[in-house]
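Asks: Pasted the sequence and its predicted model underneath.
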Amino acid sequence: MKYTNIAHTDLHVSNMIMGNMRLKQLSAAEAEALIKTAQEEGINFFDHADIYGKGECEELFAKAVQMNPAVREKMVIQSKCGIRPDLGIYDFSKEYIIEAANGILKRLNTDYLDLLLLHRPDPLMEPEEVAEAFNELQSSGKVRYFGISNHNPQQIELLQKHIQQKLVVNQMQFSIVHTPMIDSGVAVNMKIDQAVNRDSSVLEYSRINEMTLQAWSPFQSGFFDGPFIGDLEKYPELNEVLDRIADKYNVTNTAVAVAWITRHPANIQVVLGTTNTGRMRDACKGSDLKLTKQEWYELYKAAGNKLP
């Protein structure tokens, strides 16, 4: 397992993160086995959100690990807030951020979060309110560090202008078949769809500002359209290349899909949302598997991308 330091923090973390969005699908015993598998593979970082299972995923996680101070100190735990399915809105108000954080802590049975992320941008955000919420949560010891998810550089800058804490993490969708963070940079000034800058160059911004990127849905095609691994109808060429490279390194195609992300010099972390222990082990084999530059580009092109 490869480990990295999140810049501007004292957090030393695995580059694989166990995502808990689907944990509710498991029994307590199954959840315990999955978490134990992740830890055996070297994962020390666990990702949550207050909306996952309407909070039940956080409760199940705490129950499965039998959360106590001795267990807690071995983990780096982050959660996210800001999406309110009950009202159909995004909400970055001070009142809601604090309420959400308190609920997260209660469900996880812990006194503090290592990281709290704002889940999706709130167009009606008043950054001064966010600043007040962050100050209160940090000064009370409830949250150590802060970040965002699915934000572009200007949204980050607007927040950063008003808050005193450094935003240290941005969680973005990224996989071999979902590459907006790379496409426009590869196809600069080309009159093709791939050249459209869909995220204001967030990858380059993150590297310049030492912000850690986390890749969610590393095996998904589109927005929860199902996995691309094994989809021979939509991605026959990609799967052929994945399988060939997997055979070369004596790993699974899942590990190669992970390795494609971890090969990038931005040291992107990979959020593994699988509920299958075998797939968890397979994915972790890609943590420190370094593909050649030629293999990385071959996979990128096999996914349907062009090099001008």
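Replies: Cool, the structure landed.
Asks: rest of the way, CA atoms for contacts and neighbours
Replies: Noted.
Asks: all helices for the protein, in order.
Replies: Under the criterion DSSP state H, the chain contains helices at 28-40, 56-65, 69-72, 94-108, 127-139, 153-162, 180-186, 202-208, 236-249, 253-262, 277-284, 293-302.
Asks: Throw the ones you listed into TSV and include mean neighbour count and distance to Tyr145, thanks.
Replies: Formatted as TSV, those follow (neighbours: other C-alpha atoms under 10 Å; distance: least, C-alpha to C-alpha, whole Å):
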stretch	mean neighbour count	distance to Tyr145
helix 28-40	18	23
helix 56-65	21	19
helix 69-72	12	16
helix 94-108	19	13
helix 127-139	18	8
helix 153-162	15	13
helix 180-186	19	25
helix 202-208	17	17
helix 236-249	17	37
helix 253-262	25	23
helix 277-284	19	26
helix 293-302	17	33
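Asks: Just put the ones you listed in CSV and tack on distance to Asn20.
Replies: Below are those laid out as CSV (distance: least, C-alpha to C-alpha, whole Å):
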stretch, distance to Asn20
helix 28-40, 10
helix 56-65, 7
helix 69-72, 16
helix 94-108, 12
helix 127-139, 23
helix 153-162, 25
helix 180-186, 24
helix 202-208, 25
helix 236-249, 26
helix 253-262, 18
helix 277-284, 12
helix 293-302, 28
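Asks: Which of the ones you listed sits closest to Thr4?
Replies: Closest of the helices of the chain to Thr4 is helix 253-262, at 11.4 Å (criterion: C-alpha to C-alpha).
Asks: Comparison target, given below:
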Amino acid sequence: MKNLPLNQYISHASQLVYGCMAIGGEWDFNPLTKDQTQHAFAAVDAALEAGITVFDHADIYRMGKAEQAFGEVLKSRPNLREEIVLQSKCGIRFEDEHGPKRYDFSKDWIVTSVENTLSRLNTEYLDLLLLHRPDPLMEEEEVAAAFDALFDSGKVKHFGVSNMSGVQMQHLNHYINQPLIANQVEMSLTNLGFVDEGIYVGNPDGQHVNFTAGTLQYAKQNNIQMQSWGPASQGKYTGAPAALTAQEEATKKLVATLAQKYGVATDAIVLAWLMRHPSNIQPIVGSANPKRIKASAEAVTVTLTREDWYALYVSAKGVELP
């Protein structure tokens, strides 16, 4: 496999990321239980055994309990911290006594969120902080000031974004002193906009493509790691119970056929399809099931042929190429 853009900044970053949203119990404010902590240990161990070193968090996951559960892992294994890459996200605020669900890129909120994240994770620094979703009220100078404060204090080593377009990244990069090094967006066999936008240029069939043109190109030109959340399409093509259309059933069968051809699990095929793209996409494995984590990690051993890559794209799209 090709080197990741992220490796230019963090040499021990793995080709896959483990997404920690599934650990920490329910989305509530109940205390973290012993069983939930053990569940987190099992998921983290499975990821490490599979060669995954990058762990993705967000301050909102499980109302903070995902970070807290991971923090219990670090508390019991302090030497692990230097062997892994920790990234987290901030900027989403749920409805509270002050207002509705909203986004907040103010300096105070960014800094406070990071400090709370560090406390929950039982660590002194993040390798990477991502801004979770674009805030239309963002004041760029405040973001720059927040990044400077966190960088200068050693609390954050690198910065990135999530769900932003190429233009938005370019704009923010103009104001900040630390370059953006990652962007996390939804890409998968059920979210094909990142491919469609190039194929359907000038074609009326592409008028409803919901992916901003130039995002992947800007990222590649500026050594920004593209990470894919939801890369497995919630298991739609790999065995998760779901009512499928005839088209989806056909794609599921093709995934199974290719898994047999390449000698890997079906979970690996859907991730390998993303990783075959020249943007060097870094999929985020979101399952907390150790078997699924191990199966997903087989993706790093697969390089799909051009023909197999297009076969999956056309099957998932449901129409032939224009």
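Replies: Good, I have the coordinates. Predicted model, so just to flag it, every value in this text is computed and none were measured.
Asks: Off-centre distance for stretch 193-203 of the first structure?
Replies: Its chain's average C-alpha position is 19 Å from that of stretch 193-203 of the first structure, according to C-alpha atoms, centre = their mean, to the nearest Å.
Asks: Then stretch 70-81 of the second structure?
Replies: The answer for stretch 70-81 of the second structure is 22 Å, by C-alpha atoms, centre = their mean.
Asks: Ends of it, what's the gap?
Replies: End-to-end distance of stretch 70-81 of the second structure (C-alpha to C-alpha, to the nearest Å): 11 Å.
Asks: returning to what we had before: figure out which of the helices of the first structure is closest to Met21 of the first structure.
Replies: helix 56-65 (6.8 Å).
Asks: Let me see the contact set for Ala146 of the second structure.
Replies: Ala146 of the second structure makes contacts with Ser106, Lys107, Asp108, Ile110, Val111, as judged by C-alpha atoms under 8 Å, 6 or more residues apart in numbering.
Asks: Translate the fourth one into the numbering of the first structure.
Replies: In other words, Ile110 of the second structure. Matched across to the first structure, Ile110 of the second structure falls on Ile97, judged by TM-score structural alignment.
Asks: check contacts around its match.
Replies: Residues in contact with Ile97 of the first structure, defined by C-alpha under 8 Å, 6+ apart, are Cys81, Gly82, Asp91, Val130, Ala133.
Asks: Now render these as a markdown table, adding distance to Leu272 of the first structure.
Replies: Below are the contacts of Ile97 of the first structure laid out as a markdown table (distance: C-alpha to C-alpha, whole Å):
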| residue | distance to Leu272 of the first structure |
| --- | --- |
| Cys81 | 19 |
| Gly82 | 22 |
| Asp91 | 26 |
| Val130 | 29 |
| Ala133 | 29 |
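Asks: Am I right that Val270 of the first structure is in contact with Ala259?
Replies: No. The criterion here is C-alpha atoms under 8 Å, and Val270 of the first structure misses it with Ala259 at 9.5 Å.
Asks: what range in the first structure matches stretch 44-52 of the second structure?
Replies: Going by TM-score structural alignment, stretch 44-52 of the second structure sits over residues 35-43 in the first structure.
Asks: Please enumerate residues in contact with the matching stretch?
Replies: So stretch 35-43 of the first structure is in contact with 1, 13-18, 44, 65, 277, 280-281, 284, going by C-alpha under 8 Å, 6+ apart.
Asks: How about the residue nearest the centre of the second structure: what's its closest non-neighbour residue?
Replies: In the second structure, the centroid-proximal residue (C-alpha atoms, centre = their mean) is Trp229; its distance is 4.0 Å. With sequence-adjacent residues excluded and distances taken as C-alpha to C-alpha, 6 or more residues apart in numbering, Trp229 of the second structure is closest to Glu186, at 4.8 Å.
Asks: Contact partners for the one you found?
Replies: Glu186 of the second structure sits next to Asn163, Ser228, Trp229, Gly230, Pro231 when contact means C-alpha under 8 Å, 6+ apart.
Asks: Return the residue of the second structure aligned against Asn152 of the first structure.
Replies: Under the alignment (TM-score structural alignment), Asn152 of the first structure pairs with Ser165 in the second structure.
Asks: For that match, which non-adjacent residue is closest in space?
Replies: Distances taken as C-alpha to C-alpha, 6+ apart put Thr215 closest to Ser165 of the second structure, at 5.2 Å, once the chain neighbours are dropped.
Asks: Just list the residues touching that neighbour, thanks.
Replies: Taking C-alpha under 8 Å, 6+ apart, we find Thr215 of the second structure in contact with Ser165, Gly166, Val167.
Asks: is it true that the second one touches Phe211?
Replies: No. In this structure, Gly166 of the second structure sits apart from Phe211 without contact. The criterion is C-alpha under 8 Å, and the distance is 10.3 Å.
Asks: Roughly how far does the counterpart of the residue nearest to Ser165 of the second structure in the first structure sit from Leu124 of the first structure?
Replies: Matched by TM-score structural alignment, Thr215 of the second structure corresponds to Val202 in the first structure. Look at Val202 of the first structure and Leu124 of the first structure: by C-alpha to C-alpha, they are 21 Å apart.
Asks: quick one on the thing from earlier: for Asp199 of the first structure, see how far away the equivalent of the residue nearest to Trp229 of the second structure over in the first structure is.
Replies: Counting by TM-score structural alignment, Glu186 of the second structure corresponds to Gln173 in the first structure. Gln173 of the first structure sits 11 Å away from Asp199 of the first structure, going by C-alpha to C-alpha.
Asks: Need the contact partners of stretch 292-309 of the second structure.
Replies: With C-alpha under 8 Å, 6+ apart, stretch 292-309 of the second structure has contacts from 1, 15-16, 43, 46-47, 50-52, 258, 262, 264-269, 271-273, 276, 285, 287.
Asks: ok, now with 6 Å
Replies: Ala50, Ala265, Asp267, Ala268, Leu271, Ala272 (C-alpha atoms under 6 Å, 6 or more residues apart in numbering).
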